[in-house]
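In: generate coordinates for the sequence data below:
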Amino acid sequence: MNRSEEIRKICEEKQIRMIDFKMTDIDGRWRHITIPVERFNENVFVYGIGFDGSNYGYAPVEKSDMVFLPDPDTMYVDPFAKVPTLTMCGNVCVIGKGENRPFDQYPKNVSLRAVEYMKESGIADRMVIGPEFEFYLFDSARYEVSPRQCAYQIDTRQAAWNCRLDAEGNNGYEVPHKGGYHIAAPQDVGYDLRSRMCMEMENWGIKVKYHHHEVGGPGQMEIEVELDDMPQMADNTMITKYIIKNMAAQEGKTATFLPKPIYQEAGSGLHVHMLLLKDGRPLFYDENGYSGLSRTAHYFIGGLLSHIASLCAFTNPSTNSFKRLVPGYEAPVTIGYATSNRSAVIRIPAYAKSPETKRFELRNPDATANPYYAYAAILMAGLDGIEKQIDPAENGWGPYDFNLYTLSKEEQKKIKGLPKSLEEALDALEADHDYLTKGGVFPQRLIDVWIERKRAEAKKAGEIPTPAEFMMYYDL
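Out: Sure thing, here's the model as predicted:
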C-alpha cells in the first residue's frame, strides 16, 4: 500500500472530505490550499501542488512557479475546520527541467540545512530547544490606519482600566497594572481556555510543560513547552500559534503575539531554551564550569553574543519588537549572560542542574519571527562561536550576576546594548552575515530579500503619524 492509499484509508475511517496543505511564507505566516479528498492520489507526493511563490514573498514574479510537497508524517485532523479536513505541512521545491529541487529559501529547508551543517561540522548531531510562548488574550482589538485616522483600541474585562464604577461587566476582580504574574482565578479569566489550548497542543503531539498568567495585567498569558529537536520545534511553533489564535477566536476573543501591544505593560517574548547533544551525550554540562556550563556552552554563548545585533534581524523582525526591548519590563536590553538574571540577553536557569537539562535561554526573540529562520540563525551563531572559540567572559560580556537596570549611568555606558530599532538590526545583518551563509544554510539571496522587505516595512511604519506625536507636538 503506497502513501496515498494509506491516507485515503484514514480519510474513509474518519470520514474526511477535504485535504488541506499548509505552507509557510517568508514572514512566518501559514498559508494553505485545500483539495477534495477525491482528488488526492500518489501524484501529489511525486509532482506536488503548484503555487505562485511570488505571493509568498520568495521569488520574483518571472520565476515564481513552485510546487509544495506534503509530508505525510505531519498529517492531523484540523480541529478548526467544520468540514472534516485532514491537514499536512511539507516542503517547497523549485520546478526544474528534470526533477524538482528543494527551494533553498523555504523556511523549513533553511532549518533542515542548519542541522545538516551542524552534523557535518562534527560538533553535535542534535540541537534541542524549548520556546516560551507569551501572548495577550483580549476581548476585542480594533485598529485603523488611514489619512483621516490612525488609532487602535484593545479591551479585556480583567484590565485595571475597567475598575471604574460605570464600566460594563465590572465585577471587582480586575488585575492590577503589571500585577498578573501567576494570578489565580477569578482574576485569571483565561485559565480554563489556556488549559484547553494545552490539551489541543498535546493532542497534536506538542508536549506542554505548564501554562500560567504572565505579568501583564490586561490578559498576558504564557504556555511553555518541553524541549524538542529544532526543526520539529519550528513546526510546533507554527502549530501552537495556530491553536492559540483559533481557540481564542472560537471563544469570541482574540490572541496576539505582538511583542508590545500595550504601552507601559509587559511585552511578550519568545524566550528560547537550548542545548546541544552528540551521540546522546549533552554537550553543555560541566559541574566545574560557571553555573555548571561546559566550555562548549560558553563558546556557543560567545557566538550568540558576538552576532546578537545581526541576529535580531531574524529573531526580532518587526518595528514593534524594539518597543519591547526597553528597560523596566523584565525584557533584555544588554549584551551579556548571567545566572537567573532576566536583565541579560542570555539567562542560565538555576533550576536546570542535571547534565541532561543543563541549558541557557536566549531572551530577546519574539513571536513575530519566522521560527524556522530564527532558530536556524541562533544555531548558526552558536556554532560559529564554538568554531572560533569565542569566550564571552574574555570579551567582557559577563557574567553579569547583578541587576543591570540599577547600575549607574557611567557603568551602563560600559555595557553594550541590543539594537534600538529594526533599521539598526538590519544594518548589523548587512554588515555581519557570513556566519549565516556558511555551508549554504542561508542563501545570500534570502538575506538580501529579507533586508529589502524589512527596510520597506520600517520605512512605511516610520512615515505614519502616531497619536503620541499628536499628544507631544500638536500645539507647537
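
In: okay, CA-based contacts and neighbour counts for the rest of this
Out: Fine.

In: which residues of the stretch 201-350 of the chain fall in strands?
Out: For the stretch 201-350 of the chain, the strands defined by DSSP state E, counting those that start in this stretch occupy 208-213, 220-225, 228-229, 254-256, 272-278, 281-282, 334-339, 344-348.

In: now the second one, please; I'll put the structures next to each other:
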Amino acid sequence: MDRQQEFVLRTIEERDIRFVRLWFTDVLGMLKSVAVAPAELEEAFAEGIGFDGSSIEGLARVFEADMLVLPDASTFQVLPWRDETPGTARMFADIRLPDGSASLADPRYVLQRALAKAADKGLTFYTHPEIEFYLFESKLRPDGQPVPVDNAGFFDHVPRGTGHDFRRAAISLLESMGISVEFSHHEGGPGQNEIDLRYADALSTADNIMTFRAVVKEVALAQGYFASFMPKPLQGQPGSGMHTHVSLFEGDRNAFHAAGSPYQLSETGRQFIAGILRHAAEITAVTNQWVNSYKRLWGGAEAPAHVCWGHNNRSAMVRVPMYKPTKGQSTRVEIRSLDSSANPYLAYAVLLAAGMKGIDEGYQLPPEAEDDVWSLTDRERRAMGIDPLPASLDHAIHLMEGSDLVAETLGEHVFEFFLRNKKAEWAAYRDQVTHFELDQYLYRL
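Out: Sure thing, here's the model as predicted:
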C-alpha cells in the first residue's frame, strides 16, 4: 500500500467518513458512482470492487459484464455539501477487467493513453477551462420553457444578485476540495454564468470538470434552482461553451513559447494549432456530441462555426491570446469550440491527438483570420480557405466515422459505441415533429 492510500485510510478514520463514493463516467461523460464502506477500501485499493459493466453506457457488452472499479487515492476528497456526521468522501476510479488490465472502454483510460503518448515525447499537456452554464428557476413556465434566475448580461454586477451568491457558494465548495478557481462572472445570457478553473494537467482538469458539474448542480438544488450545461438552452441567447486554453511543457519549459517569434509562438505551438485545424471537423462529434450542440455552434454570439485561427480574434475557432512580455510561460492556445457538456476525457484526448499529429507531421499553419469571421460572406470565407465546422450532429458523425485519428485515439470499443449511440440520437431527433414545424405548416398546408 502506497502513502496516498495510507493517507486516505487514516483520514477516513480521523474524520468519521462512513461512505466513500467511487466516481467514473460512461462513454457519454455522465457521472457514475458506487458507494463502498470504509472497511472495504483496503481491498478495493488492492483488487478493485466488482460491478456489472453492461449496465453502464458503452462500458461492456452483456457477455463481458464483469468489471472492476479501482480507486485512485490521489483524487480523494471529502464532499463538502455532505457535511453531516458521519461524512461522505469521493475518489475517481479507473475501470479494470477481471484480470486487472485496463478497460479499453473507460474514458479516463482513453485520456491516460493519449497523455502517455505525449509523455513518451517528453511533453505534458496542460489545460485551463472556462466553463459556462445557465441557472434557472426550479419551476418551468406553463409552455415548458425554463425561466432564467435573472436578466443580467456580460460582467453585470447585480445588487444582491442570485449569480453572485451562487458563484461564491460554488467556488467555496470547489476550493475546499482542492480545485482552484481563477475567475468567475456573469455571462452574456440571462441567468448565464462562467467559472474558470486554474491550469492543471489534462487528467486532473478532466476530473475537476466532472467534480465542477456535480458541485454546481448540488449548490443550485440547495438554493432552490437548477443548473444546466446544455449547449443552447434558450433561443436567441448565447450558448454555453467550455473554451479551453492549452499548452505543452517539456519539463519546466513551455514548448509553445519562443521569444521574438510572431505572438511569441514557437514552431511547436504553430504546428499544434495546424493539427487542431486540419482535424477539427472529424473530432467535432466528440467535442460537440449532442444534437443541441450545433445550435450553439451556428447560433452566432461568438460561437466558432468555422475552422480558422487568429490572434485575439474571438470569432475564430482557435485563438492565440495576447502575450504578456514578462510571462513567457503563459504562452498558450485557446480552443473555443468545446461544449461545457462534452465528455472532458474524450474531448481532451482527441484535441491532444490532433495537435500532436500536427507536430509529428510538421503541419504548416495557414494564414490567420484577422476579420470577424461571422461577418464574412460564404464566398469570402471560401476565398480565404476557411471551411465550416459540421452543421449538424449527423454531418459530424459521418466525418468522424472516416477518421483514422479519432478511431485510434478512442480505441475500437469507444469509437464504435460512440458512433452507434450518436446515430441513434440523431435518428430520434429526426423523427420529432417540432413546434417550429407545427407553427409553420399545420394551418398553411
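
In: pipe the strands of the stretch 201-350 of the first structure into JSON lines and attach mean neighbour count and distance to Lys14 of the first structure per row.
Out: Below are the strands of the stretch 201-350 of the first structure laid out as JSON lines (neighbours: other Cα atoms under 10 Å; distance: least, Cα to Cα, whole Å):
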{"stretch": "strand 208-213", "mean neighbour count": "18", "distance to Lys14 of the first structure": "26"}
{"stretch": "strand 220-225", "mean neighbour count": "23", "distance to Lys14 of the first structure": "29"}
{"stretch": "strand 228-229", "mean neighbour count": "18", "distance to Lys14 of the first structure": "29"}
{"stretch": "strand 254-256", "mean neighbour count": "21", "distance to Lys14 of the first structure": "30"}
{"stretch": "strand 272-278", "mean neighbour count": "21", "distance to Lys14 of the first structure": "37"}
{"stretch": "strand 281-282", "mean neighbour count": "17", "distance to Lys14 of the first structure": "41"}
{"stretch": "strand 334-339", "mean neighbour count": "24", "distance to Lys14 of the first structure": "50"}
{"stretch": "strand 344-348", "mean neighbour count": "26", "distance to Lys14 of the first structure": "46"}
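
In: what's the closest of those strands to Tyr400 of the first structure?
Out: With Cα to Cα, the closest approach to Tyr400 of the first structure among the strands of the stretch 201-350 of the first structure belongs to strand 334-339: 5.0 Å.

In: how close does that closest one sit to the second structure?
Out: Aligned to the second structure and superposed, strand 334-339 of the first structure gives a mean residue distance of 0.5 Å (mean Cα distance after the TM-score superposition for the first structure).

In: okay, that strand sits on what stretch of the second structure?
Out: Aligned by TM-score structural alignment, strand 334-339 of the first structure falls on residues 306-311 of the second structure.

In: what do you get for stretch 313-320 of the first structure?
Out: Counting by TM-score structural alignment, stretch 313-320 of the first structure corresponds to 285-292 in the second structure.

In: who's in contact with that stretch?
Out: Identification of contacts with stretch 285-292 of the second structure by Cα atoms under 8 Å, 6 or more residues apart in numbering yields 230-232, 294, 337-339, 342-343, 346-347, 350, 392-393, 396-397, 400, 422, 425-426, 429.

In: skip the chain neighbours and tell me the closest residue to Leu393 of the second structure.
Out: Leaving aside its sequence neighbours, Leu393 of the second structure sits nearest to Val291 (Cα to Cα, 6 or more residues apart in numbering; 5.4 Å).

In: apologies, that question was intended for Lys353 of the first structure.
Out: Lys353 of the first structure sits nearest to Gly292 (Cα to Cα, 6+ apart), 7.2 Å away.
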